[in-house]
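Peer 1: Any chance you could fold what I've pasted below:
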Amino acid sequence: MEPIIREAKPRDKPFIEEISRLTWGGEDYLARIFDEWVKDGNFYVLEVDGKVIGTAKLTILPGKVGWIEGLRVHPDYRGRGYGRMIHNFILNLGKKLAEKEVIEALEFATYFLNRESVSMAEKTGFHVRAKFFVMSAPAGETLEEPSVVEPSINDVTLGTFPVGWRFLHRCDETVEWLRKNAVLYELNGLRFIGPKGGATFTALDPGPAVLRELMPAMGWVARELSLDGFDVMIPSAMGAVLPGLRRVGFELWDDKDEPNVLVFRKKI
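Peer 2: Got it, this is the predicted structure:
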């Protein structure tokens, strides 16, 4: 049978759970958000001989952005062009949504060592819009519960603003999106933000002293989610603070002191 790409359905969940279990050492998030994505729509699967072996999601973000996420191929089927097939399908979907004026551009983020995704992006007209460092830290033993506050436009401090592994543009529409999809935490007058149900955070001031003071609160949120640690996103312009962040307990995912998260954009 020829491969087919169709909208994901509830019956596909066992296949998605298998792909998720075999991705990122079993730490992939896809299985956890499957039901939410099916409900949201624009969630697609690639089926081969009755088996779902790939996925992709197109999420509409503020600023008329079509955000590509969840692009996966089962390890047993990689290297056969299926990833490119899904990628091209999403590009065509983006063009249709652009014709309806729903979106104006496609964007996505990937780890800098994901050579296949980077190569496909470059070959299909994407360019790097922004770069970030993602660093990790253990939850630790000293924890402190932060308060939750309402976000405002003043909290969107960057032109490209990370909320977990989604990156938004600074506009009024973003604030409403944050109220529905993110949590803004505060401890001792210092604020950080993360996605609902997630532990990848962005501090509104990413300096070492601020992050050191926020670590007990970030650790508290991680523990509430039954996690042993958390991640933070740091703008590439803050590369000079990496040594200071290491001294307070943060580590890069790799040994290279270069931005390891790339945000791509393609105007359509």
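
Peer 1: going forward, measure contacts between C-alpha atoms and count neighbours the same way
Peer 2: Noted.

Peer 1: And the helix or strand hosting residue 180, how far out from the chain middle?
Peer 2: Using DSSP states H and E, the element containing residue 180 is helix 172-181. Between the centre of helix 172-181 and the centre of its chain there are 16 Å (Cα atoms, centre = their mean, to the nearest Å).

Peer 1: try stretch 8-23
Peer 2: That offset, for stretch 8-23, works out to 19 Å (Cα atoms, centre = their mean).

Peer 1: buried sites along stretch 207-215?
Peer 2: 207-208, 211-212, 214-215 (16 or more other Cα atoms under 10 Å).

Peer 1: Find the residue closest to the residue positioned nearest the centre of the chain in space, skipping its chain neighbours.
Peer 2: The C-alpha lying nearest the average C-alpha coordinate of the chain belongs to residue 165 (Cα atoms, centre = their mean; 1.8 Å). Taking Cα to Cα, 6 or more residues apart in numbering, and ignoring the residues beside it in sequence, residue 165 has residue 109 as its nearest neighbour in space, at 7.0 Å.

Peer 1: Proceed likewise with the subsequent sequence, for comparison:
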Amino acid sequence: MEPIIRPAKPEDKPFIEEIAKLTWEGEDYLGRVFENWLRDGNFYVLELEGKVVGTTKLTILPDKVGWLEGLRVHPNYQKHGFGRLLHNFMLKKGKELAEKGVINALEFSTYFLNKESIAMAKKEGFKVVKRYYIVGKPVKDVRPSKPSDSTINSLEELEYMEYIPVGWKFIHRVLEALEWLRKKAIVKECNETKFMIPKDSESAFVPFHLSKEYVSKILPCMVHEALSENQKYIETMVPEERKEVLESLRELGFEIWDNCKEPNVLVFRKEF
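Peer 2: Predicted coordinates for the structure are as follows:
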């Protein structure tokens, strides 16, 4: 039987949760975002002989960006071309949305070791437009402190230029991004400093500023939020152009994933 790609349905959740449990050592976020993605739309599954064995999602972001995410294939069904099948389907979907004027480009992010996806993307005309270091720190050696709820009043509060990291999504710094952040990110305040956490995706923390002094102030509050979600690490993205802060973050206990000398998170873009 040939595989089919179709919109996700509520009854697909057990299959999605099974894939999530077998991805990233069981720390995949797909199970948590399933209902939100159903409501949002452009959420698809690959079905083979009545079983969902793959997923993919296109999310509309500010500045008419179609963000590709959630591409997964069940480990038992990998190496059969299903990942490429889903990828090609989303390229076609992106082109359709571009023709309707809904988006003007596709973007996605990936880890530098994801060689297969990177090669596939470059072949399809995607280009790297931004690079980041992802850094992490164990929560065990910091005394937690509960933050207060807050909000973002202006994009000027954020030091990030061009792209604003929100988990593994990267949002164009345009006027409409402010309203998007108010809807899609949780903002916390601690010692007169702020940080964000994505509401419904990968949970990398976003300090409003990246200086050692600023991060040290919010560190106990980020630890509190991580522990409340049973997370063992705090992770955050550092733009390539802020490479100079990496050493001061090391002094706070942060380490670059895989001890990379070069940025290890890549943002790709394909324009229509």
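
Peer 1: Give me the TM-score for these two chains.
Peer 2: Comparison of the two superposed chains (TM-score structural alignment, normalised by the length of structure 1) gives a TM-score of 0.95, and 268 aligned residues with a Cα RMSD of 1.5 Å.

Peer 1: so the residue nearest to residue 165 of structure 1 is in which element?
Peer 2: Counting by DSSP H and E, residue 109 of structure 1 is part of strand 105-111.

Peer 1: on average, how far is that strand from the matching bit in structure 2?
Peer 2: Comparison of strand 105-111 of structure 1 with structure 2 after fitting gives an average deviation of 0.5 Å (mean Cα distance after the TM-score superposition for structure 1).

Peer 1: After that strand, which helix or strand is next?
Peer 2: Per DSSP H and E, the helix or strand that comes after strand 105-111 of structure 1 is helix 115-123.

Peer 1: What range does the next helix or strand after that following helix cover in structure 2?
Peer 2: Using DSSP H and E, the helix or strand that follows helix 115-123 of structure 1 towards the C-terminus is strand 127-138. Using TM-score structural alignment, strand 127-138 of structure 1 lines up with residues 127-138 of structure 2.

Peer 1: Just give me the mean distance for the matching stretch relative to structure 1.
Peer 2: Mean for stretch 127-138 of structure 2 is 0.9 Å (mean Cα distance after the TM-score superposition for structure 1).

Peer 1: Residue 167 of structure 2 corresponds to which position in structure 1?
Peer 2: When structure 1 is aligned by TM-score structural alignment, residue 167 of structure 2 is paired with residue 164.

Peer 1: Now that match: closest residue in space that isn't a chain neighbour?
Peer 2: Counting by Cα to Cα, 6+ apart, the residue nearest residue 164 of structure 1 is residue 200, at 4.8 Å.

Peer 1: ok, residue 203 of structure 1 to residue 104 of structure 1 distance?
Peer 2: 29 Å (Cα to Cα, to the nearest Å).

Peer 1: Neighbour count for the two, which is higher?
Peer 2: When residue 203 of structure 1 and residue 104 are compared on other Cα atoms under 10 Å, the one with more neighbours turns out to be residue 203, at 24 against 18.

Peer 1: Distance from stretch 188-196 of structure 2 to the middle of the chain?
Peer 2: With Cα atoms, centre = their mean, you get 21 Å for stretch 188-196 of structure 2.

Peer 1: again with stretch 35-53 of structure 1
Peer 2: Worked out by Cα atoms, centre = their mean, stretch 35-53 of structure 1 lies 19 Å from the chain centre.

Peer 1: sorry, back to before: name the residues that touch the match of strand 127-138 of structure 1?
Peer 2: Here stretch 127-138 of structure 2 makes contact (Cα atoms under 8 Å, 6 or more residues apart in numbering) with 121, 232-240, 253-257, 262-270.

Peer 1: got it, and stretch 57-70 of structure 1?
Peer 2: 30, 37, 42-44, 55-56, 71, 90, 94, 102-109, 166, 168-169, 171, 173-174, 177.

Peer 1: give me that answer again for 7 Å
Peer 2: 30, 42-44, 55-56, 71, 94, 102-108, 168-169, 173-174 (Cα atoms under 7 Å, 6 or more residues apart in numbering).

Peer 1: so how far does that stretch reach from one end to the other?
Peer 2: End to end - Cα to Cα - stretch 57-70 of structure 1 spans 6 Å.

Peer 1: That stretch corresponds to what range in structure 2?
Peer 2: Alignment of stretch 57-70 of structure 1 against structure 2: residues 57-70, by TM-score structural alignment.
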